[in-house]
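Chemist: Dropping a prediction and its sequence here:
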Amino acid sequence: MATRRNPTARQVRLGTELRKLRDAAGLKATEAAALLGANSAQMSHIEFGIAGVSEERLRRLAAHYSCTDGELVEALVAMATDRTRGWWEEYRGLLPTPFLDLSELEHHATFRWDVDFLRVPGLLQTEEYAHGVFSHRVPELPQRELALRVEHRMKRRTIVERDQPIPYEAVVHEAALRIRVGDRTASRAQLARVLEYSEADHVTVRVIPFDLDGFTDAGSAMGYAGGAVSKLDTVVRDAPHGSALVDSEAQLGSFRTLFRRVEGASLEPERSRDFIHRLTKEL
């Protein structure tokens, strides 16, 4: 059983889900390993994503774990047999691994949500805006890495620009739209980009205005990526070296609640577009 030196987040997630199924079945790793004719160390490698698992072995485990969720099993099989080498692979060794993991997550996502209070979400950013965001990082990035991060962020937009884009919804606070990352011209261009995307059928942009009474849900930026089934959804949190991916049930539930709250507090899409138009004229 070949092992991987650096498993991707997607590979680790597959192992994590298999471990959850085993735990739910009340079985020890040694018992699951025996079913596969393996030892406990090999089973641990599978559950930590260090080693892969074939479709036949995965289905055998799922049956032994009495998993009756057919959609989940099929989704796990798809993860186990996936051999995609996406555009993000060209950045391996050049950018921190979390950047690549986020790109792979988004590539396979069924939908994407973002909530941001101080910045325009990455998928809606212009190149100049992204450059400004990464330029203010402490400690300062070398010019080569700065350019790579901006380039990578621009390529992430493929999920909302490709022939079969995924549904994308962003809830953005007025503060994020007013804060100038760059000069007046760059700010106008950024607002124009947000408006451009908001006109697409698969993109929804909502604005939370300053004058909203009783709004207390402001916090750090958070994102959410839908999996093939809801159990495989992922929370995306901003981190200095790239987004951190969280899949605990509590975090998933908390973000779903947060998103519905801020969505309910925000302006409707058409009113949000009118609001952004007014901001653009003020610049």
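Modeler: Perfect, thanks for sending it. Residues are numbered from 1 along each chain as shown.

Chemist: all contacts plus neighbour counts: C-alpha atoms, from now on.
Modeler: OK.

Chemist: Figure out the length between the terminal residues of stretch 25-43.
Modeler: In terms of CA to CA, to the nearest Å, the two terminal residues of stretch 25-43 are separated by 16 Å.

Chemist: buried stuff in that stretch?
Modeler: A29, A32, A33, Q42, M43 (16 or more other CA atoms under 10 Å).

Chemist: Out of those, which two sit at the greatest distance?
Modeler: Maximum pairwise distance among the buried residues of stretch 25-43 (CA to CA): 10.4 Å, between A32 and Q42.

Chemist: show me where the stretch 51-200 of the chain has strands.
Modeler: 112-116, 168-173 (DSSP state E, counting those that start in this stretch).

Chemist: returning to what we had before: nearest to T68, out of the buried residues of stretch 25-43: which one, please.
Modeler: Of all the buried residues of stretch 25-43, A32 has the smallest distance to T68: 17.4 Å, by CA to CA.

Chemist: pretty sure the closest one contacts L61?
Modeler: Yes: here A32 lies in contact with L61, judged by CA atoms under 8 Å, at a distance of 7.2 Å.

Chemist: how about JSON lines for the strands of the stretch 51-200 of the chain, with distance to I208 and mean neighbour count added?
Modeler: As requested, these are exported to JSON lines (distance: least, CA to CA, whole Å; neighbours: other CA atoms under 10 Å):
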{"stretch": "strand 112-116", "distance to I208": "10", "mean neighbour count": "23"}
{"stretch": "strand 168-173", "distance to I208": "5", "mean neighbour count": "23"}
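
Chemist: S248 is nearest to which of those?
Modeler: Nearest of the strands of the stretch 51-200 of the chain to S248, taken as CA to CA: strand 112-116 at 17.3 Å.

Chemist: Not counting its own residues, what contacts that closest one?
Modeler: For strand 112-116, contacts defined as CA atoms under 8 Å, 6 or more residues apart in numbering pick out 106, 121, 166-173, 176, 220-226, 259.

Chemist: about what we covered before: turn the strands of the stretch 51-200 of the chain into CSV, columns for distance to G70.
Modeler: Formatted as CSV, the strands of the stretch 51-200 of the chain follow (distance: least, CA to CA, whole Å):
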stretch, distance to G70
strand 112-116, 24
strand 168-173, 27
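
Chemist: Second structure follows, compare the two:
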Amino acid sequence: MSTSGAPTLRQQRLGFELRKLRENAGLTSTAAAARVGVNQAHMSRIEVGRYPVSADRVRAFARAYTCTDQSLIDALVGMTGRRVRGWWEEYRDILRPSALDLAELEYHCTAMRIASVIHVPGLLQTADHARALFLDVFPPLSPPEVEHRVSHRIKRQAVLYGDHSASLSTVVHEAALRMGVGGPAVARRQIRQLIEMSAREDISVRVIPFGAGAFPGSGQPIVYFSASVPQLDTVQLDTDHGSEFLDAYAYLAKYRMILDRLDSCALSPVESRDLMARIEKET
């Protein structure tokens, strides 16, 4: 039975990785289908994420493709089955699919690295800060649309709590801290939240000060999601037309280098907290 609705980013990624294993083995889809005992149409739907695939079937594919990377096989097995009915599913007919894919990525990742120049990362925003941002988008959103986006953003922050929370490393430019989003009171509460979150062992908030000079990248927010194996990592870029997700090896390597360079431009965690405290008093 095909998956209901359009496949999620996670389902598409599983299909893509199985296709990549097949191509690396030098097999056509027809030959691979014959080896694992499925028809051609079934194989095509699996490789685009439109047909649920079982753990046993993934292992059969791995044997047929002579894949010996057990860590990768185990990680792919972990992606099998039907769509996880996470909390984000309640927004399926309300927000664009990329917003749901982002929440699902955050839910399944093991760690995140974020770089942002003019905005505080969404996972660290207060509700009032997020609301002020959504009230200023173009074209304007209706009040219900604003509140749906705010609630979705705040619910995403659950990944930072609990026994299986993902670690978070962020680099934020001083410009983001001085934007004054929502007015002085909202801005002060936002900076106070950043200071409090940065005190946690599993969360790092480092600031690039104005005096640091030039830095790499275009200034667009970057999120690097680490998976259980590096081959399944994903980069998300936040653009004016929505989220863009990248998983090609060259892109992953490029953005790891950019994030490393941004890290080298940032103050230490202690220096960053001191700067944030000064900005809070000045706001």
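Modeler: Everything's here; your move. Note that the coordinates shown come from a computational prediction; the quantities given were computed from them, not determined experimentally.

Chemist: TM-score of the superposition?
Modeler: In this superposition the chains share a TM-score of 0.96, using TM-score structural alignment, normalised by the length of the first structure; 283 aligned residues with a CA RMSD of 1.5 Å.

Chemist: Mind checking the strands of the stretch 51-200 of the first structure for the one nearest to P96 of the first structure?
Modeler: Nearest to P96 of the first structure, of all those, is strand 112-116, at 21.7 Å by CA to CA.

Chemist: The closest one: how far from the chain's middle?
Modeler: 9 Å (CA atoms, centre = their mean, to the nearest Å).

Chemist: what's the mean distance for that strand versus the second structure?
Modeler: For strand 112-116 of the first structure, the mean distance to aligned residues of the second structure following superposition is 0.6 Å (mean CA distance after the TM-score superposition for the first structure).

Chemist: thinking L105 of the second structure is in contact with F225, fair?
Modeler: Yes: with contact defined as CA under 8 Å, L105 of the second structure reaches F225; the gap is 7.4 Å.

Chemist: ok, these two, which is more surrounded?
Modeler: F225 (24 against 19; other CA atoms under 10 Å).

Chemist: Tell me the secondary structure at that one.
Modeler: strand (DSSP: H, G, I helix; E, B strand; the rest coil).

Chemist: Just the closest of the buried residues of stretch 25-43 of the first structure to N6 of the first structure, please.
Modeler: Q42 (16.3 Å).

Chemist: Hmm, E282 and R188 of the first structure touching each other?
Modeler: No: if you go by CA under 8 Å, R188 of the first structure and E282 don't touch, sitting 9.5 Å apart.

Chemist: Please say which of those two ends up with more neighbours.
Modeler: Taking other CA under 10 Å, R188 of the first structure and E282 do not tie; R188 has more neighbours (18 against 9).

Chemist: check contacts around the more buried one.
Modeler: Contacts of R188 of the first structure (CA under 8 Å, 6+ apart): T280, L283.

Chemist: Regarding D238 of the second structure, what is its secondary structure?
Modeler: Quick answer, by three-state DSSP: D238 of the second structure is strand.

Chemist: wait, I meant T3 of the second structure
Modeler: Per three-state DSSP, T3 of the second structure ends up coil.

Chemist: show me what contacts it?
Modeler: With CA under 8 Å, 6+ apart, T3 of the second structure has these contacts: R50, Y51, P52, R82, R83.

Chemist: what's the answer for H241 of the first structure, then?
Modeler: H241 of the first structure is in contact with P96, P98, F99, counting by CA under 8 Å, 6+ apart.

Chemist: Could you export those as CSV, including neighbour count and distance to L245 of the first structure?
Modeler: As requested, the contacts of H241 of the first structure are arranged in CSV below (neighbours: other CA atoms under 10 Å; distance: CA to CA, whole Å):
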residue, neighbour count, distance to L245 of the first structure
P96, 13, 14
P98, 17, 8
F99, 20, 11
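
Chemist: Out of those residues, list just those in helices.
Modeler: Using DSSP state H, the subset of the contacts of H241 of the first structure located in helices is P98, F99.

Chemist: Mind picking the one among the contacts of H241 of the first structure that's closest to E249 of the first structure?
Modeler: P98 (20.8 Å).

Chemist: contacting residues around the closest residue to the closest one other than its chain neighbours?
Modeler: Computed as CA to CA, 6 or more residues apart in numbering, the closest residue to P98 of the first structure that is not its neighbour in sequence is G242, at 5.1 Å. Contact partners of G242 of the first structure, counting by CA under 8 Å, 6+ apart, are P96, T97, P98, F99.

Chemist: ok, now with 10 Å
Modeler: Counting by CA atoms under 10 Å, 6 or more residues apart in numbering, G242 of the first structure makes contact with L95, P96, T97, P98, F99, L100, D101, L102, R149, V236.

Chemist: would TSV of the residues you listed with distance to A25 of the first structure be doable?
Modeler: Shown next, in TSV, are the contacts of G242 of the first structure (distance: CA to CA, whole Å):
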residue	distance to A25 of the first structure
L95	39
P96	36
T97	33
P98	32
F99	34
L100	33
D101	29
L102	31
R149	43
V236	29
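
Chemist: ok, of the residues you listed, which come out buried?
Modeler: Among those, those buried by neighbour count (16+ other CA under 10 Å) are L95, T97, P98, F99, L100, D101, L102, R149, V236.

Chemist: Check whether the second one really touches E90, as I assumed.
Modeler: No: shown here, T97 of the first structure and E90 do not form a contact pair, counting by CA atoms under 10 Å, at 11.8 Å.

Chemist: wait, isn't V58 of the second structure in contact with T80?
Modeler: Yes: counting by CA under 10 Å, V58 of the second structure touches T80, with 7.9 Å between them.

Chemist: Overlap of the contact sets of the two?
Modeler: Shared contacts of V58 of the second structure and T80, counting by CA under 10 Å, 6+ apart, come down to L14.

Chemist: Let me see the contact set for whatever residue of the second structure lines up with S198 of the first structure.
Modeler: Using TM-score structural alignment, the partner of S198 of the first structure in the second structure is S198. S198 of the second structure makes contact with L124, L168, S169, T170, R192, S204, V205, R206, P269, V270, S272, R273, according to CA under 10 Å, 6+ apart.
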